[in-house]
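Engineer: quick one, structure for this:
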Amino acid sequence: MKFVKTLFISTLSLVFITSCQDSEKSNLTLLNNQIPTDTALIFGKGIVSTNNFEFAITFNPEMDELFFTRRKPEENNEIYTMKFVDGKWSDPELAFFKANQGWDFEPHIDPKGSRLYFGSTRPLNDTIKSSGLHQWYCKKSVSGWEKPIPLEKPFAERSVTMYLTSSGNGNLYFTTGEKEDKPEDWAIYNSINEKGQYRSIKRMGNEINFSGKYIAHPYISPDESYIIYDGEGTSGYGDNDLYISFNKNGTWTEALNLGSEVNTDQTEMCPSVSPDGKYLFFHRGGEDKGDIYWIDFRPIKERIEYINSN
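Structural biologist: Coordinates of the predicted model:
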């Protein structure tokens, strides 16, 4: 029976990958020499991924605008952006909302393309110094992205709120901790959109916040059917690995390692999935250097869902 299951999974993956390769074209391929299948490749080598530390990439729904974080040696995090215009991508440039004080990182465009969230240590409102790492957002209007404003209560009450992503109905998922928590003990929380208001935040269950450390950087799918995040556990491949949990009728499955196609003995973190659902993006690297990678997400998701259901 084990052989039959293995053969089925291998055949399913091969058929899926082959079908995905059939003349697949998108704006993303113009930044790369090769479309990834079952092996993760560096995304935008020499353009997006350089000799710096790049992570946390996001795309608008049309996939003709992107934002990502870059940290140069001995410098702070900064958010860069690129646009696809007249058949080609513009060069990376600093986002228009660059902070005059503090630094910005980890952008996320919501599934509707109406809000651009990001983390920042800039001072809140009219204060003269930073009070921590908070979430800000820009609204999208007909003329483009508007001036950023901070997420207020209950988010601003936390000294750290990072890597916020949004589902299609506006529910927010992010990393934070209680006052007494050390960074390695921070966890994944969420906040439910109640007719445009966010009244409370809630720590997610132990299925996601498993008995490891550095559990963080949640990417929630638009329909909330799965969540991908990173953490350091005893069953991992090295440093932080990427994990996935599936929403089964309102109950989250236990953390499932994404496997050796994605995870290595290096650090994998900050996952996101392209708006078309095809590609998984994530950071891979060491302490001071690392790149953004991408891989075909569909066969990985199919494989893990099949194993988890049997």
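
Engineer: drop to CA atoms for contacts and neighbour counts, all remaining ones
Structural biologist: Will do.

Engineer: Phe59 against Phe67, yeah?
Structural biologist: Yes - counting by CA atoms under 8 Å, Phe59 does reach Phe67; the two are 6.6 Å apart.

Engineer: now do the shared contacts for those two.
Structural biologist: His108 (CA atoms under 8 Å, 6 or more residues apart in numbering).

Engineer: ok, residues contacting stretch 138-154?
Structural biologist: 97, 113-117, 124-125, 134-137, 156, 198-201.

Engineer: buried set for that stretch?
Structural biologist: Neighbour-count burial for stretch 138-154 flags Cys138, Lys139, Trp145, Glu146, Pro148, Pro150, Leu151 (criterion: 16 or more other CA atoms under 10 Å).

Engineer: which residue ranges of the protein form helices?
Structural biologist: For the chain, the helices identified by DSSP state H occupy 2-21, 297-308, in order along the chain.

Engineer: and this one, so I can compare the two:
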Amino acid sequence: MNKQIFGIFIITVFTQCSPVITKNKINYSSNEILTPEIFAAGTICTTSESVFDISFSPTGKTAYFTKRKGNEKQKIMQSNYKNGNWTTPEICTFSTDRDETPFLTGDGKTLYFGSQRPIPNRPTKGNFDMNIWKVEQTANGWSIPTALQDIINQVQETGEEWPSSNENFIFSNDDKNFIYTTMVRGSKSIQIYTTKALNGTFTRPQKISGLFDDEKYWKYSAVYSADGNYLVFNSSGAPGGVGGEDIFIAKKTATGWTKAKGIGSLINTTAEESSPRFSRDGKYFFFSREKRTNPEMDGIWSIYYLETKALKFNELFKN
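Structural biologist: Presented below is the predicted three-dimensional model:
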């Protein structure tokens, strides 16, 4: 997995980065999108900057995502959907370090993100450390960022190297039941964990096991489908993939989840695919793909989208 893509930028307007909140459903295209297309080409996605890891306001009219240009630190950005077009993205006021992987809660009040900024009184002693932070929506815009508690955020000890004890993305469909990924200190792979928001903190994380026969395969950037019936995540080199980073899916059962499968050839290619996401109503599926002009150098990541129905999830699990 590419360390540079392990986080996500959120794009926000400079006017306090306030989410737009309505109850209207939104179509992002007047046409059916049944094969992947670059999302908001020329505005959100450009040919000179990498963008990835998108999250939407409850109305779908504000998009938060990660943006990186060259070797600059990636930032969280925002763009608003107005009159059928996306506004020019601007850096969110709280994005002042290497920030990424935005997730906005369903009520639009809390935005979680990954950041390399140091946690007060918990200095990292490793080589590269990301943790999950949050900001709250106030009458004056976003609050000052605060780090999640140590039940979620590990901090690297002396000798630890990325991705050990790194956390950068947390997700929920109901603002109560969350999933996130980390490589617990002393383990050998990044895994998916569940936790519940309770009384201002989180319950002890529980690992989701059995998605692959071998636990050595990394699992990261995990989300639920809008209806909660599918778990979608990234892995690299896992069985059922095409090569490099691919996107995998498991179906909910009475006792947990099925074995994970590659999400299909519409998405997974010999290029790198990452950061699966859904629109709030589940109509659209989003992911990021890297395009390289030089195989020896990092390429440009863009966000792609298509209608979820084109992926035919039910057919993937018929056998």
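
Engineer: hmm, back to that, so which of the helices of structure 1 gets nearest Phe53 of structure 1?
Structural biologist: Phe53 of structure 1 sits nearest to helix 297-308 of all the helices of structure 1, at 23.1 Å, using CA to CA.

Engineer: which residue packs closest to Thr194 of structure 2, ignoring adjacent ones?
Structural biologist: Ile179 (4.5 Å; CA to CA, 6 or more residues apart in numbering).

Engineer: gap between the residue mapped onto the one you found from structure 1 and Ser166 of structure 1?
Structural biologist: Superposed on structure 1 with TM-score structural alignment, Ile179 of structure 2 falls opposite Tyr173. From Tyr173 of structure 1 across to Ser166 of structure 1, the span is 6 Å (CA to CA, to the nearest Å).

Engineer: next one: Arg199 of structure 1
Structural biologist: Arg199 of structure 1 is 16 Å from Ser166 of structure 1, by CA to CA.

Engineer: count the neighbours of the nearest residue to Phe202 of structure 2 once chain neighbours are set aside for me.
Structural biologist: Nearest residue to Phe202 of structure 2 in three dimensions, chain neighbours excluded: Lys196, at 5.4 Å (CA to CA, 6+ apart). Residues lying near Lys196 of structure 2 (other CA atoms under 10 Å) number 17.

Engineer: OK, contacts around the aligned partner of Lys196 of structure 2 in structure 1?
Structural biologist: Lys196 of structure 2 maps onto Ile192 of structure 1 when the alignment is built from TM-score structural alignment. Taking CA under 8 Å, 6+ apart, we find Ile192 of structure 1 in contact with Gly170, Asn171, Leu172, Tyr198, Arg199, Ser200, Ile201.

Engineer: the closest residue to Arg303 of structure 1 other than its chain neighbours: neighbour count?
Structural biologist: Leaving aside its chain neighbours, Arg303 of structure 1 sits nearest to Ile9 (6.5 Å; criterion: CA to CA, 6+ apart). For Ile9 of structure 1, the count of nearby residues is 17 (other CA under 10 Å).

Engineer: surely Ile9 of structure 1 touches Lys301?
Structural biologist: No - between Ile9 of structure 1 and Lys301 there is no contact under CA under 8 Å: 11.7 Å.

Engineer: got the residue ranges for the strands in the stretch 151-300 of structure 1?
Structural biologist: Here the stretch 151-300 of structure 1 has its strands, by DSSP state E, counting those that start in this stretch, at 162-166, 172-176, 187-191, 202-203, 213-220, 226-232, 241-248, 251-252, 256-257, 267-273, 279-285, 290-296.

Engineer: how near is Phe96 of structure 1 to Asp104 of structure 1?
Structural biologist: 11 Å.

Engineer: which one of those two is surrounded by more residues?
Structural biologist: Legend: neighbour count by other CA under 10 Å for Phe96 of structure 1 and Asp104, higher for Asp104 (26 against 13).

Engineer: counterpart of the more buried one in structure 2?
Structural biologist: Aligned counterpart of Asp104 of structure 1 in structure 2: Asp99 (TM-score structural alignment).

Engineer: with Thr11 of structure 1 instead?
Structural biologist: In structure 2, Thr11 of structure 1 lands on no residue (TM-score structural alignment).

Engineer: same question, Glu78 of structure 1
Structural biologist: Using TM-score structural alignment, Glu78 of structure 1 sits opposite Lys75 in structure 2.

Engineer: relative to Ile38 of structure 2, how far out is Gly245 of structure 2?
Structural biologist: If you look again at residue 245 of structure 2, you'll see it is Glu, not Gly. Taking CA to CA, one finds Glu245 of structure 2 at 18 Å from Ile38 of structure 2.

Engineer: which one of those two is surrounded by more residues?
Structural biologist: Between Glu245 of structure 2 and Ile38, counting by other CA under 10 Å, Glu245 is the more crowded of the two (23 against 18).

Engineer: aligned partner of that one in structure 1?
Structural biologist: That one, Glu245 of structure 2, aligns with Asn240 by TM-score structural alignment.

Engineer: again, but for Gln116 of structure 2
Structural biologist: In structure 1, Gln116 of structure 2 lands on Thr121 (TM-score structural alignment).

Engineer: how about the contacts made by its match?
Structural biologist: Counting by CA under 8 Å, 6+ apart, Thr121 of structure 1 has contacts Gln101, Gly102, Trp103, Asp104, Ser130, Ser131, Gly132, Leu133, His134.

Engineer: quick one on the thing from earlier: kindly reformat the strands of the stretch 151-300 of structure 1 as JSON lines containing distance to Val15 of structure 1.
Structural biologist: What follows is these, written out as JSON lines (distance: least, CA to CA, whole Å):
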{"stretch": "strand 162-166", "distance to Val15 of structure 1": "32"}
{"stretch": "strand 172-176", "distance to Val15 of structure 1": "34"}
{"stretch": "strand 187-191", "distance to Val15 of structure 1": "35"}
{"stretch": "strand 202-203", "distance to Val15 of structure 1": "39"}
{"stretch": "strand 213-220", "distance to Val15 of structure 1": "27"}
{"stretch": "strand 226-232", "distance to Val15 of structure 1": "23"}
{"stretch": "strand 241-248", "distance to Val15 of structure 1": "23"}
{"stretch": "strand 251-252", "distance to Val15 of structure 1": "29"}
{"stretch": "strand 256-257", "distance to Val15 of structure 1": "23"}
{"stretch": "strand 267-273", "distance to Val15 of structure 1": "21"}
{"stretch": "strand 279-285", "distance to Val15 of structure 1": "17"}
{"stretch": "strand 290-296", "distance to Val15 of structure 1": "13"}
